[in-house]
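Enquirer: Predicted coordinates and the sequence they were generated for:
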Amino acid sequence: MSNDLKSDLLKTHERFEKFQEKERKKKEQREERRRRRPTRSKSKKKKKNVKSNSLVTINKELLKQRQTVRNSERSRQLVFQIVNFLEQADRRPISKKEIKDNLGIDLFSIQNEELNQQIIEQLDRNPKIQIQNEMFVYIPNKNIKNKSDILRILMHEYTGISSEEIADSYKTIKQDILELKEEKKIRVIHNDERNFDVLFYIDHKSEVGINQVFKKKWAEVTLPDETDLPKQMQQQKLHQFETIQVRNKQSENQRKKKRRFKPTNSHLPEYDKLLNQN
């Protein structure tokens, strides 16, 4: 084997060893990078998990608040329906089952427990609703059940009672008011400004009858003409009303009095001294 060939082989072997060394270093670097990657990724994942958990809790609270607001609005609407239904029941106690059967509002539902709790609390705070043994009763403004009760209350109310104040007493109260008016037992006066009727009791005992003979005599009396009326009044020594014109006098407070005064400088004593010296 020639020397040139040997030298070429040595050079080739050296290059190969260098190439292997480079590859080995690259492999080590790749492994080192791989070792470091998991630690960084875990920390990032932890941070992401913390952020995501906080966002989830915030979203849950917001959803809870929105649901509470929706339930409060919904409960007001349902309470309005329930109160109207109880008013039409004429003071008869109503159970939760009747409310469910007639209005479709299930106060037994566990799914809508928060909503049902708000409905019960609002009904309990309502002064016109009374709850006893899970039964609901509507309490009207006045203790009126029939026409005799209307007359009994009006007898003691000399200033009258508005129809709105007793309208919720029972179902047929409007018809009873019309019948009492036709029977001339009450007087109904309409208030145009506030658009409601005022009821008054008619006390027939205070009415004084007039004798028919007196009515006949009154109709037979003839009045004289306007020209003869003053003479006839003088003959009967009756005086006419006289219109006296009274001149309006201005009050002393309204009059403006002009006062003459001499201007002085008493509030400036030093200025007065200078004038006296001059």
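Expert: Everything's here; your move.
Enquirer: Every contact and neighbour count from this point should use C-alpha atoms.
Expert: Noted.
Enquirer: wait, what's in contact with the residue positioned nearest the centre of the chain?
Expert: In the chain, the centroid-proximal residue (Cα atoms, centre = their mean) is residue 76; its distance is 11.9 Å. Applying Cα atoms under 8 Å, 6 or more residues apart in numbering to residue 76 gives the contacts residue 119.
Enquirer: hmm, try it at 10 Å
Expert: Contacts for residue 76 (Cα atoms under 10 Å, 6 or more residues apart in numbering) come out as 82, 118, 119, 122, 123.
Enquirer: try residue 80
Expert: By Cα under 10 Å, 6+ apart, the residues touching residue 80 are 119, 123.
Enquirer: Which SSE is immediately downstream of the helix or strand it falls within?
Expert: Residue 80 is located in helix 3-87, with elements delineated by DSSP states H and E. For helix 3-87, the succeeding helix or strand toward the C-terminus, using DSSP H and E, is strand 94-95.
Enquirer: and the comparison structure, right after this:
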Amino acid sequence: MSKLYTVIQFLKDADGPQSVISIVSRTKVDIRNNKLLWDKLASNDKIDFDPVSETFSYKPTYQIKDKEDLLKLVKSMQSLGGMDYKDLKESYVKISDAVEELAGTSEILVVRTKDGQPRGLFYNDPNLNTHMDTEFKTMWGEIKVPDETDLPKALETAGLKTMDVFEKKVVAEPQPKRSKTRNKKIKITNTHLAHIDLSKDYVPKK
């Protein structure tokens, strides 16, 4: 299984179909003399095998050959809200460069992680880019958002009401009263048993 994984990883990182000689030379895995490995590789869902040229190539989820293909794909996903970057990493070797180029020309919008790595890609539709006056942008930036503790008062001052939160009172169910165990007194009617404690199990003397 490790040999199969090695070959698939090589094809995943390779640019285009690879011949048997190239695979053996680069991975040190002799797939030609290993029929079981050959069959598993040729029938793998993520691998395209050309029996005429005897070449293998990785079959990614999306067919991307350049940044134009990437832009078309992201644009087609606009109605779905965008694309996850990790789903594209295996589709194109130079996906990172393509993303940065499209982001640099503002053709796509990129949501990044804390360390600056792409996380989500969105098509930047020019029809939705409304021109904003500089004065309006300045006024918008000067608006301060009230602190969470001061927010209810600020809303009240503005004539707005906060959402009422109703707390559901939990009524504790009454616990059934446990009857107290009482030591019942045993009335001895036979005087010849007066010296025996009848509250204890009787153990005959040996």
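Expert: Good, I have the coordinates. Everything numeric here is computed off the predicted structure, so don't read it as measured data.
Enquirer: before we move on, back to that, kindly indicate which of the contacts of residue 76 of structure 1 lies nearest residue 147 of structure 1.
Expert: In terms of Cα to Cα, no member of the contacts of residue 76 of structure 1 lies closer to residue 147 of structure 1 than residue 82, at 27.3 Å.
Enquirer: any idea what that closest one aligns with in structure 2?
Expert: Under the alignment (TM-score structural alignment), residue 82 of structure 1 pairs with residue 7 of structure 2.
Enquirer: Next: residue 270 of structure 1.
Expert: Checking with TM-score structural alignment, residue 270 of structure 1 has no match.
Enquirer: Now do the SS call for residue 270 of structure 1.
Expert: At residue 270 of structure 1 the chain is in helix, as set by DSSP: H, G, I helix; E, B strand; the rest coil.
Enquirer: What count of nearby residues applies to it?
Expert: Counted with other Cα atoms under 10 Å, residues neighbouring residue 270 of structure 1 total 10.
Enquirer: Would you check that the match of residue 82 of structure 1 makes contact with residue 40?
Expert: No - if you go by Cα atoms under 10 Å, residue 7 of structure 2 and residue 40 don't touch, sitting 11.1 Å apart.
Enquirer: which one of those two has more residues nearby?
Expert: Taking neighbours as other Cα under 10 Å, residue 7 of structure 2 and residue 40 compare with residue 7 leading, 22 against 13.
Enquirer: List the contacts of the more buried one.
Expert: 23, 24, 26, 27, 28, 29, 30, 31, 37, 41, 56, 58.
Enquirer: Relative to residue 90 of structure 2, which of these is nearest.
Expert: Once Cα to Cα is applied, the member of the contacts of residue 7 of structure 2 that ends up nearest residue 90 of structure 2 is residue 58, at 9.1 Å.
Enquirer: Just tell me what the closest one corresponds to in structure 1.
Expert: Matched across to structure 1, residue 58 of structure 2 falls on residue 138, judged by TM-score structural alignment.
Enquirer: what sits against the closest residue in space to its match that isn't next to it in sequence?
Expert: Counting by Cα to Cα, 6 or more residues apart in numbering, residue 129 is the residue found nearest to residue 138 of structure 1 once chain neighbours are left out, at 4.8 Å. Shown in contact with residue 129 of structure 1 (Cα under 10 Å, 6+ apart): 83, 86, 87, 122, 123, 136, 137, 138, 139, 140.
Enquirer: Residue 87 of structure 1 too?
Expert: Residue 87 of structure 1 touches 81, 128, 129, 137, 138, 139, 140, 168, 169, 170, 171, counting by Cα under 10 Å, 6+ apart.
Enquirer: So which of the residues you listed sit within helices?
Expert: residue 81 (DSSP state H).
Enquirer: Where does the stretch of helix or strand residue 232 of structure 1 belongs to end up in structure 2?
Expert: Residue 232 of structure 1 belongs to helix 229-235 when assigned by DSSP H and E. Residues of structure 2 offer no counterpart to helix 229-235 of structure 1, counting by TM-score structural alignment.
Enquirer: how many neighbours does the alignment partner in structure 1 of residue 16 of structure 2 have?
Expert: Applying TM-score structural alignment, one finds that residue 16 of structure 2 aligns to residue 91 in structure 1. Residue 91 of structure 1: 16 surrounding residues under other Cα under 10 Å.
Enquirer: I am finished for the moment; much appreciated.
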